[in-house]
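In: Give me a model of this one.
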Amino acid sequence: MRAGVYRRFGGPDTVGVEEVPRPSLGEDDVLIRVHASTVSAADHRARSREVPRGLGLLAAAGIGAFRPRRRVLGMDVAGVVAAVGTDVHRFAPGDEVIAMLGAAFGGHAEYARIRSDGAIARKPRNMAFEDAVTLVFGGLTAQGFLRQAGLAPGAAVLVNGASGAVGTAAVQLARHHGACVTAVCSDANRRLVTSLGADRVIDYRTEDFAAGPAGYDAIVDCVGNASYERVRHLLRPGGALLLVVADLPAILRAPIRSRRTGHRITTDAGKPTGHDLAFLVDLAEAGSFRAVRDRTYDLADVVEAHRYVDTGHKRGNVVLRIAADEPVGADEPIETRQETAS
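Out: Coordinates of the predicted model:
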């Protein structure tokens, strides 16, 4: 199968399209013929090794020290089930699905594998694959953080970095919960975030959102510049600071500060589930969650996709269109991975 492969850390030019072995299939696995994935901020960090302060050693353990541990990037996929393991009963070949591969990566390829009990759900019936995949990375991340805020109708939420993949999802989900949303982004993206449900927009280029008055029940920081020291005065008692981007000091201090201050501070979205993804699908089918797609590239143009993401100015999601050359045929059996007990 074809895949976008990188064999060393660095810039967009480190990625190239190569032929690689198709994933094998275990008893509990679902093999997806991928139609679309996204090139996300997580792909940028993994490829470039540019991570928040203090996370270099953790990054080395997760993505590799001297060379990539997983050579195919892509944390999400939308596609068609090509084959299932013998113990899989929830999905069948031909099902149209979306899935979050997470830290296992592998989405920038013609086929991807996920366990059937992972974050996989049937695709929204009213969305094309290229739009459906935009629900996954940003939607699950925003959902995981906002769930911890315990939002009630009428809550006030500030989303810092509201025009990115996670930010556009956070605006929509907060609005779905009945919150009043303040979006921080450039003025060029004012119309976009307003159309998604933002009640107020702060242009970060002309106004410091942290200089505003107190009154937020939750602050979602998708940028990495809303430290607790900078924004604590903005939070109401019991309010939540949701740090989507955080350095090591912030991660270590979060549980201590949560106990001492009465504010809920978290740097972890939690592990997404198929149920979480199905919830987003239901919202999309009801018209309550929109796909936000900035640009779409073919797999052959994966370098250009990475180059655009590296600018840091994408609106919503950058989609990578991937189409397998041919379906799995009877003359090309799926290899079964041998599982060993540990």
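In: C-alpha from now on. contacts and neighbour counts both.
Out: Will do.
In: just so I have it, where are all the helices in the stretch 151-300 of the chain?
Out: For the stretch 151-300 of the chain, the helices defined by DSSP state H, counting those that start in this stretch cover 165-176, 190-196, 228-231, 248-261, 274-285.
In: wait, which of those is closest to Gly154?
Out: helix 165-176 (9.5 Å; CA to CA).
In: So which elements touch that closest one?
Out: helix 137-147, strand 156-160, strand 180-185, helix 190-196 (3 or more CA pairs under 8 Å, 6 or more residues apart in numbering; DSSP states H and E).
In: Looking at the helices of the stretch 151-300 of the chain, which is nearest to Ala78?
Out: helix 274-285 (12.1 Å).
In: And that closest one, what does it pack against?
Out: strand 119-122, helix 137-147.
In: Here is the second sequence; please produce its structure so I can put it next to the first one:
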Amino acid sequence: MRAAIRRRYGGPDAIAFDDVPDPTPDPGEVLVRVHATTVNRTDCAYRSGHPWINRVVCGWPRPRVEVLGSEFAGVVLDVGEGVTAYDPGDRVFGFVDGRPGAHAEMLTVAADGLLAPVPAHLDPAEAAPGMEGGHYAHAFLRVTGVGEGDRALVHGATGAIGTALVQLLHAAGVEVTAVCDQIPTGRPGLLADLGATRVVDLGSGEHLRSAGAGYDSVLDATGHLSFTAARPLLRQGGSYASSDLGRGAQNLALAAIGPITRRLGLRHVLFPFPHGGADLAAHLAELMAGGRYRPVVDRTYGFDELRDAYAYVDAGRKVGSVVVLVPTA
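Out: Down below sits the predicted model:
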């Protein structure tokens, strides 16, 4: 099969295309013919090896796994021993964090992992970006416990995680204020359409403090808002969480004492370690099927344009997700 590979860490130019052996499913796995994939922050970090923690995960001094790609949609070609939830011909989408391989014509995934049937009304390009952002966004809801009647502020609301987070919060009955660096060109009502009650556009000159205060949670979806900056926005006892480790991994250090400060009724830091399997995948698929969560797509590239897709994501200006179509013939 044809795959995009990288044998060294680096920029988009580290990616090459080559023929590699077709994968075969082990017990408990399914073999998927990939129709669409995405390029996201996770993929870019694995490709570049930055920050340093990614080299701990991916290998030192060079990558252990050559084929990149963590998010996909396609059709089941075969199933391994013991798999009963899926059959050849089923349309599926999913996310394989920590075990890349989706930037290829085929990949194997665990049947009980972040894998779900594609909702009937969606095509692969629409479903492919549904799991990565939703998976990380759900971690924010789980760790903070925000729910119906609460108020939350989402900083970095136009990325894949941010757009998913606004929608999942809205679906849970949370009042959402969405903060972004710039309202997407040609899509001025995007964040309101996704469920935000209020939008703060920092790019237009608005200041973060114009969002007000008294929030139950401030959620940093891009790693660009520190706890120090978020603290004045929180009510006493409110929580801050970020998708990023922060400078010097400070968010992990602050989260380590979070349970103590939380019990004292103080503003505190929580870290949204993501985890989930088939149950979370089914939940996200159900939200997508019901129209309560729809992945936002910025641009779509062909497979041969994968380096260009990486370069665009590296630029840090994408809105939602970047989709890559994989030829099926």
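In: TM-score for this pair?
Out: In this superposition the chains share a TM-score of 0.92, using TM-score structural alignment, normalised by the length of the second structure; 320 aligned residues with a CA RMSD of 1.6 Å.
In: Return the most buried member of the helices of the stretch 151-300 of the first structure.
Out: helix 165-176 (a mean of 27; mean count of other CA atoms under 10 Å).
In: so that helix corresponds to what in the second structure?
Out: Under TM-score structural alignment, the match for helix 165-176 of the first structure in the second structure covers residues 160-171.
In: rewinding a little: Serialize the helices and strands packed on helix 274-285 of the first structure to a markdown table and add fields for mean neighbour count and distance to Leu243 of the first structure.
Out: What follows is those, written out as a markdown table (neighbours: other CA atoms under 10 Å; distance: least, CA to CA, whole Å):
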| stretch | mean neighbour count | distance to Leu243 of the first structure |
| --- | --- | --- |
| strand 119-122 | 24 | 22 |
| helix 137-147 | 23 | 8 |
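In: Now Gly138 of the first structure: closest residue in space that isn't a chain neighbour?
Out: Spatial nearest neighbour of Gly138 of the first structure, chain neighbours left out: Val166 (4.0 Å); criterion: CA to CA, 6 or more residues apart in numbering.
In: who touches that neighbour in this structure?
Out: Contact analysis of Val166 of the first structure by CA atoms under 8 Å, 6 or more residues apart in numbering lists Phe137, Gly138, Gly139, Thr141, Ala142, Cys222, Gly316.
In: Would you mind finding the match for the third one in the second structure?
Out: It stands for Gly139 of the first structure. Aligned partner of Gly139 of the first structure by TM-score structural alignment: Gly134.
In: From Ala110 of the second structure, how far off is the nearest residue to Pro25 of the second structure once chain neighbours are set aside?
Out: Closest residue to Pro25 of the second structure apart from its sequence neighbours, by CA to CA, 6+ apart: Gly80 at 5.0 Å. As defined by CA to CA, to the nearest Å, Gly80 of the second structure lies at a distance of 9 Å from Ala110 of the second structure.
In: Comparing those two, which shows the higher neighbour count?
Out: Ala110 (21 against 18; other CA atoms under 10 Å).
In: show me the contacts for the counterpart of the more buried one in the first structure.
Out: Alignment note: Ala110 of the second structure maps to Arg115 in the first structure; criterion TM-score structural alignment. The neighbourhood of Arg115 of the first structure, defined by CA under 8 Å, 6+ apart, consists of Asp28, Asp29, Val30.
In: now swap in Leu233 of the second structure and tell me
Out: Counting by CA under 8 Å, 6+ apart, the residues that Leu233 of the second structure touches are Arg209, Ala211, Gly212, Ala213, Gly214, Tyr215, Val218.
In: Quick one: residues contacting the residue lying closest to the second one once chain neighbours are set aside.
Out: This points to Ala211 of the second structure. Nearest residue to Ala211 of the second structure in three dimensions, chain neighbours excluded: Val200, at 6.6 Å (CA to CA, 6+ apart). By CA under 8 Å, 6+ apart, the contact list for Val200 of the second structure reads Thr177, Ala178, Val179, Cys180, Glu206, His207, Leu208, Ser210, Ala211.
In: center of the first structure - which residue?
Out: Phe137 (2.0 Å; CA atoms, centre = their mean).
In: Grab the nearest non-local neighbour of it.
Out: Phe137 of the first structure sits nearest to Asp76 (CA to CA, 6+ apart), 6.3 Å away.
In: mind checking what the one you found lines up with in the second structure?
Out: Checking with TM-score structural alignment, Asp76 of the first structure has Glu71 as its match.
In: Val20 of the second structure and Ser210 of the second structure, how far apart?
Out: From Val20 of the second structure to Ser210 of the second structure the distance is 53 Å (CA to CA).
In: quick revisit: closest to Arg6 of the second structure out of the contacts of Val200 of the second structure?
Out: Nearest member of the contacts of Val200 of the second structure to Arg6 of the second structure, counting by CA to CA, is Cys180, at 32.8 Å.
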